[in-house]
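Colleague: predicted structure and sequence below. I'll ask about it afterward.
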Amino acid sequence: MNMDKAQKQIIDINMEENRRSEIRKIFDRTPMYNLSALEIDGRKIRVSKNHWVIDFASCNYLGLDLDPEMDDDVSSNIKKWGVHPSWCRLVASPEIYDELERKLAELIGTETTLILPTVTLISIGVIPALMGKSGVMFLDKSAHETMYEAGKIARDSGAELESYKQDDFATLEDLLIKHKNNPRKLIIVDGVYSMTGDYADLPKLVELAKKYDAMVYVDDAHGFGVVGEKPDERNPQGYKGNGVVKYYGMSYDNIIYVGGCSKAYSSLAAFIGCTNEMKKFLEAFATPYDLSGPCPTASLATMLKGLEINEKRGDEYREKLWKLTERAIDGIRKLGFTVINKTGFPIVSVVIGDTDKLIDTANILYEKGILVTVAPFPMVKRGEECHRITLTSANTEQEVDQLIGAFAEIKKYLEK
């Protein structure tokens, strides 16, 4: 099929002016993008007739995607509600939503929750709703790009978008002072940062929010299910997996909490933890509530089952995940690599620092049977190009050792 002139112009111009063209150019240089998974065996994936890779790119942190109990109630719920009741949530929702929203609220400790399909949809619907025509946003520059996109949508409606570097609280406070008379102020951060595994300093952020009568919007897409309350020596990431707010032992005063279910819980859903009054506001003002399709029935069913499994053995999964992550970090650091991880969260970025070398080393990993997320500029800053490893409790020590062995081969290549 020949491409028409209009399509070609759009693509060519964007390739010239948009930095994401760097990603498109890499497609033809490594097999590590756009793989088709032909078969799985635990965390191993067959990607061609005779080639298998070990998956260190998935964010199924608790390994629930492979837990044999996860699909127990899927068929019965589909028989009850159909595959995909396609009401928008404003019109109607299957009763399973009420049960799941109640259980999520009990887990994280909010009055209520509101479920929508994805964290991205929540951001692009909730942030503009909160900001209206004249609010002001304070965006952490290291926060997920989808929140920047949401901020631009809000800005188009008249809101103002400011930004500051991660943990630069002096600049943030200056900006809050600058806008102190604006009654709608929203500080926007990741709960756990998606490339480093750093935790947002919520105590400091909320202290500033209370001082200047602002809210903190916390995108805990990665943290929910992994990070939780009462961290100790046995499990430094805490227990129950009830999110970064509970990790710090905080209340939800001045916080809008967003949790994702597609990572630790392997289910297509996300939610806002909030007060009952805020929920009613968002049901009226957040566009995904009335302009988006809902979550598939199977995803709601697996999320419910996931919460049940979390109660029974979630902490066991998290303890194993911590130990596997430590093993990977220690092994790769001993090879002499710069590893970005100071929390022990199962996001481990290994810096290569050059796009050409990044591609060459990605190909070595592929040949050695390892799948990671290859992160060139503009996914990260120039000079910080890296391989992002994500571990899950379904990985094994032997697989982690194979990962370390593959990086040993990379070290030999880089030292030539």
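Modeller: Yep, that arrived.

Colleague: only C-alpha atoms for contact and neighbour calcs from this point on.
Modeller: Noted.

Colleague: now for the strand or helix carrying Glu316, which elements pack on it?
Modeller: Glu316 is part of helix 297-334 when elements are defined by DSSP states H and E. In this structure, helix 297-334 makes packing contacts with helix 74-81, helix 96-108, strand 339-340, helix 397-414, judged by 3 or more C-alpha pairs under 8 Å, 6 or more residues apart in numbering; DSSP states H and E.

Colleague: winner for burial among those?
Modeller: strand 339-340 (a mean of 20; mean count of other C-alpha atoms under 10 Å).

Colleague: residues making contact with that strand?
Modeller: Contacts with strand 339-340, where a contact means C-alpha atoms under 8 Å, 6 or more residues apart in numbering, come from Thr196, Ile329, Ile332, Arg333, Val348, Ser349, Val350, Val351.

Colleague: kindly recompute the last result at 10 Å.
Modeller: Strand 339-340 is contacted from outside by 195-198, 329-330, 332-333, 347-352, 384, 386-388, using C-alpha atoms under 10 Å, 6 or more residues apart in numbering.

Colleague: chain center to it, what's the gap?
Modeller: 18 Å (C-alpha atoms, centre = their mean, to the nearest Å).

Colleague: specify the angle between the helix or strand that it is followed by and helix 397-414 in degrees.
Modeller: Sequence order places strand 347-351 as the next helix or strand after strand 339-340, per DSSP H and E. Note on geometry: by axes from the mean of the first three to the mean of the last three C-alpha atoms, to 10 degrees, strand 347-351 and helix 397-414 are set 20 degrees apart in direction.

Colleague: for strand 347-351, packing partners?
Modeller: helix 297-334, strand 339-340, strand 373-375, strand 386-390 (3 or more C-alpha pairs under 10 Å, 6 or more residues apart in numbering; DSSP states H and E).

Colleague: also this one, for the comparison:
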Amino acid sequence: MNTQQPTVNWVKNRVRQARDDQQQLFDAGLNGLKLARRDGKHIELSSGERLTEFLSCSYLGLEYDPRLVQGAVEAVESFGVQFAAARTRALLPPMCELDELLNQIFQGHTVTFNSVGSAHLGCLPLLGSGELPSYPLRRGPSWIVDRAAHASMQVLQGILWQFGPVQRCDCSVVEQVEQACSTAVAAGHTPIILTDSIGSMRGLYPINRLLQLAERFEGYLYADDAHGTSIHGAAGGGYALVAADERLRNRLILLSSLSKAFGATGGAITVLTAGDAEMIRRHASTYTFGGPLSMGGVGAAVASGKIHLSPEIGELQAALWRNTALIDGLLGPVLGNHDVASPIRFVRVGAERDAISLALHLRRQAIAVTTALFPVVAKGEAMLRLAISANHSQAQLQNLANAVTGGFAELGIRQRGAGDE
């Protein structure tokens, strides 16, 4: 294993690789939409154009719930827009209430951040230092980073190298992770697997099998469950908690988003003990110095947390899965993630110019989707990403299916099935 830190500038490479394709999307008007107003899944652009959107990752529609809106208003009226002091010095009542609710939802000891990215930046160095009480290390960590993990983890590779070597592999292929863990242990390191649990541009990861590897090699699984938060579990604790064998949870470090299906703003990390959480609160730089939490976001999150701990969360989840089943039935296996317990679906296209043409066709049918081009996906594997929500109507999903099918026919693009390369 090469233990020398590479000289590759990840950000420079990413910018250079993405620049041309991103420019195409902006030139086509598919990115940089300027919203004037919105009503549920309807958006109106500053140009007056009205669209049904499949862009937002708020999979349960909670951001429009009157209780979240009222919670945000009351928190701001009581404490102002923010309280600009480090939380090591002062905590406001809604912040404490939110932590208590999240402890129940995520079944551990939870610390909140302004975003999941801030949680990564604050917590990974602490984890790598070996100072978190429940996560001891041998000689130091060996980081095993999924190749498709979110950019907020990828960009930290230079920081991770300060603590131990970084290996990149496909964490959906258990054999690759097993080999990386074996290499780490042979070098005297503790393997720490960094991956999403539901990929933003792919399907589900084998969380329990990764935890089994973490147990076998005496390492840890650091799982970013941003897209799984709220949509799985009796209290919306997320996909990783549902997939994990309870006896292996001492090997799991859980990252959750409060900004997607949760309906509010922010990110959270859940660790094993109160001592771990207190170490993060006192020593994670982005917790202490990362700027105050928005009081409106905290108030909304408290209201959402109460919904999560009620039977209503199950009803919202059921509505989401009815809608994913409906779109699967309408479009069939041509959809990526067909019949997968994820709210994200893909329309495989292939050539970048064809994906842009199809997205523009949908736009003419008053539908907005995400167009994914290189380097988010491989060159020649362009696709449209559809974020399905509980508050899409049956008519909106039917219109989407008709527009996709009609677009392939009108544009003469061959539909690509799951087995196509």
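Modeller: Thanks, I have it. As the structure is a prediction and not an experimental result, all values here were calculated from the model.

Colleague: looking at the helices and strands packed on strand 347-351 of structure 1, which is buried most?
Modeller: Stretch with highest mean neighbour count among those: strand 386-390 (a mean of 26; mean count of other C-alpha under 10 Å).

Colleague: pull the number of nearby residues for Cys19 of structure 2.
Modeller: I think there's a mix-up here, since residue 19 of structure 2 is Arg and not Cys. Neighbours of Arg19 of structure 2 under the rule other C-alpha atoms under 10 Å: 12.

Colleague: what about it, which helix or strand?
Modeller: helix 10-27.

Colleague: give me the nearest residue to the residue mapped onto Ala298 of structure 1 from structure 2, chain neighbours excluded.
Modeller: With TM-score structural alignment as the criterion, the equivalent of Ala298 of structure 1 in structure 2 is Gly296. Leaving aside its chain neighbours, Gly296 of structure 2 sits nearest to Ala72 (4.0 Å; criterion: C-alpha to C-alpha, 6 or more residues apart in numbering).

Colleague: isn't the one you found up against Gln82?
Modeller: No. Counting by C-alpha atoms under 10 Å, Ala72 of structure 2 stays clear of Gln82, with 11.7 Å between them.

Colleague: which residues do these two both contact?
Modeller: Joint contacts of Ala72 of structure 2 and Gln82 (C-alpha under 10 Å, 6+ apart) are Ser294, Met295, Gly296, Gly297, Val298.

Colleague: and the helices and strands packed on helix 297-334 of structure 1: which comes nearest Val244 of structure 1?
Modeller: Nearest to Val244 of structure 1, of all those, is helix 96-108, at 9.6 Å by C-alpha to C-alpha.

Colleague: so how much does that closest one differ from structure 2 once superposed?
Modeller: Superposed on structure 2, helix 96-108 of structure 1 shows a mean distance to its aligned partners of 1.2 Å (mean C-alpha distance after the TM-score superposition for structure 1).

Colleague: and for that helix, what's in contact with it?
Modeller: Here helix 96-108 of structure 1 makes contact (C-alpha under 10 Å, 6+ apart) with 77, 81, 89, 109-116, 224, 228-229, 240-246, 252, 257, 259, 271-275, 295, 297, 300-301, 303-305, 307-308, 311.

Colleague: for Arg313 of structure 1, give me its contacts.
Modeller: Neighbour list for Arg313 of structure 1: Lys240 [criterion: C-alpha under 10 Å, 6+ apart].

Colleague: next: Gln23 of structure 2.
Modeller: Gln23 of structure 2 neighbours (C-alpha under 10 Å, 6+ apart): Gly29, Asn31.

Colleague: ok, now how distant is it from Thr371 of structure 2?
Modeller: Separation of Gln23 of structure 2 from Thr371 of structure 2 (C-alpha to C-alpha, to the nearest Å) stands at 12 Å.

Colleague: quick check: neighbours shared by the two?
Modeller: Counting by C-alpha under 10 Å, 6+ apart, the residues touching both Gln23 of structure 2 and Thr371 are Asn31.
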